[in-house]
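Student: kindly return the folded structure for what I paste below:
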Amino acid sequence: MAFALDGMRVAGLAENRGSILWVQDRNAIRLNGRPYRPGLPAELRARVIHVAAKSPEDALFALEEGLRCRDLACVIGELAGNPKALGLTASRRLSLAAERYGVPLFLIRLDAQRDLSSARMRWEVRSSASPPKPWNAEAPGTPSWRAELFRARGCRQGEWILRDDGTKLVASTAHGAAPDHGDLAAAPGDRSLAAF
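Tutor: The predicted structure follows:
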């Protein structure tokens, strides 16, 4: 969610007060659980519309229909694994709908292998070691992730370490460069952000 929110901020969509459609297939719910509203930022709690789809096909249908609704701030989809339904044709349909209707799409594939896709940006995100707390190096640190942008049209590829500082997603290069507060990928301009 932090990744999607930061993408919206970079794309200039953070002020959009529309609802957020969050679609999960049954296996994604089993792996990741449902969105926990009290854990969401306060300004988003009442705006999330959750769809629990029985199958990947139903989830893809809900995602595509959601992208056609210009009143949505964005659409978030979670699919488990590499479902056959999410082939190159289906990903192209989603990308075209996101671009045509101007609704950003963030598609998260849990426990999936890299596969063909027509997405404008493709990230692989996995857990990373937390930075130590300054007052106690053995205390649990802030959750961190290693994000690799391995395919992007018009954006630089690379790896970053991400952590949420409470207000925004903070990034540093995976090789220890100075922190960068956002702008991991260039804003899409007049095109919608479709990231898988």
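
Student: switch to C-alpha atoms for all contacts and neighbour counts from now on
Tutor: Noted.

Student: all helices of the protein, in order?
Tutor: In the chain, the helices defined using DSSP state H lie at 2-10, 26-32, 56-67, 88-101.

Student: could those go into CSV alongside distance to residue 79 and mean neighbour count?
Tutor: Formatted as CSV, the helices of the chain follow (distance: least, C-alpha to C-alpha, whole Å; neighbours: other C-alpha atoms under 10 Å):
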stretch, distance to residue 79, mean neighbour count
helix 2-10, 15, 19
helix 26-32, 5, 16
helix 56-67, 7, 20
helix 88-101, 12, 19
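
Student: before we compare anything, build this one as well:
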Amino acid sequence: MAKKLKLTDIQRYLERTFRKFSNYTKHQKTFVLFLFVLAAVLILLPIAKITPITQGQSSYSIWLLGKTYFKSAIVIVLSLGFLFGWNMHTNFKRFIIKYLGFRETEPVLNFMFLWIIVAAYMGILDTLGLVSQNTGTIGIAWGLSVQLIVLVVGLIMSVIEVWKSANQNSQKTKILNIVDDDAPKRTENKRVLQHLFEDEEL
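Tutor: Take a look at the predicted model:
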């Protein structure tokens, strides 16, 4: 028989997750909280509003996880799942590092998968915009505007981290180059000193 999920198991899981979260850096904490906010607005807020032509029928909304945008929802959900796995689950991150070769602190991955989500939303937005211009029955819901604002905020956060990482890597490269340039000079100085002592002995 399957083991039933007890309240103590949930409590242990939450405690373990909280301890893991407390060890994150400031940016990691901010980005993980952003992911939860993003997931909430994607699931809970509508993206389109339908006003039926027939009188007596009330208007209704369409959500991302409905059958209307099923294919786009698959891409968005998988990308969001990757972001959660990469930023929160150590085993998933080890798998990606081992088989795909990314570094453990690779901010460009967050930007890439957020960009995939934004690209999927651009198709939805363009379609709704075209339809709403030619008919008064279908329009863009306020929830879509909120979702796009949250996505833009996430992209800005990711671009800033990519830029910081690029600067750090650039500084490391400069230091390594300086060390590499100094090494032959030190070797040459040692050789000159060695020749001087040899001449004195002679």
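
Student: got a TM-score for the pair?
Tutor: In this superposition the chains share a TM-score of 0.21, using TM-score structural alignment, normalised by the length of structure 1; 76 aligned residues with a C-alpha RMSD of 6.2 Å.

Student: strands of structure 2, start to end?
Tutor: Taking DSSP state E as the criterion, structure 2 carries its strands at 48-50, 60-62, 138-140.

Student: reformat the helices of structure 1 as a markdown table; add distance to residue 144 of structure 1.
Tutor: Converted to a markdown table, these look like this (distance: least, C-alpha to C-alpha, whole Å):
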| stretch | distance to residue 144 of structure 1 |
| --- | --- |
| helix 2-10 | 11 |
| helix 26-32 | 17 |
| helix 56-67 | 28 |
| helix 88-101 | 28 |
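
Student: need the strands for structure 1, in chain order.
Tutor: For structure 1, the strands defined by DSSP E cover 19-25, 48-53, 72-80, 105-110, 121-128, 144-152, 158-164, 169-173, 194-195.

Student: residues contacting the residue most central in space within structure 2?
Tutor: Central residue of structure 2 (C-alpha atoms, centre = their mean): residue 110, 2.4 Å from the mean position. For residue 110 of structure 2, the contacting residues are 83, 158, by C-alpha atoms under 8 Å, 6 or more residues apart in numbering.

Student: and for residue 147 of structure 2, the neighbour number?
Tutor: By other C-alpha atoms under 10 Å, 22 other residues sit near residue 147 of structure 2.

Student: distance of it from residue 38 of structure 2?
Tutor: With the distance defined as C-alpha to C-alpha, to the nearest Å, residue 147 of structure 2 ends up 7 Å from residue 38 of structure 2.

Student: cool, and residue 85 of structure 2?
Tutor: Counting by C-alpha to C-alpha, the gap from residue 85 of structure 2 to residue 38 of structure 2 is 15 Å.

Student: quick one, which of those two is more surrounded?
Tutor: Taking neighbours as other C-alpha under 10 Å, residue 85 of structure 2 and residue 38 compare with residue 38 leading, 19 against 15.

Student: correct me, but that one touches residue 150?
Tutor: Yes: contact criterion C-alpha atoms under 8 Å: residue 38 of structure 2 and residue 150 qualify, at 6.5 Å.

Student: which neighbours do the two have in common?
Tutor: Between them, residue 38 of structure 2 and residue 150 share no contacting residue, judged by C-alpha under 8 Å, 6+ apart.

Student: quick check: the gap between residue 25 of structure 1 and residue 60 of structure 1.
Tutor: 9 Å.

Student: typo on my end, it should be residue 148 of structure 1
Tutor: Look at residue 148 of structure 1 and residue 60 of structure 1: by C-alpha to C-alpha, they are 25 Å apart.
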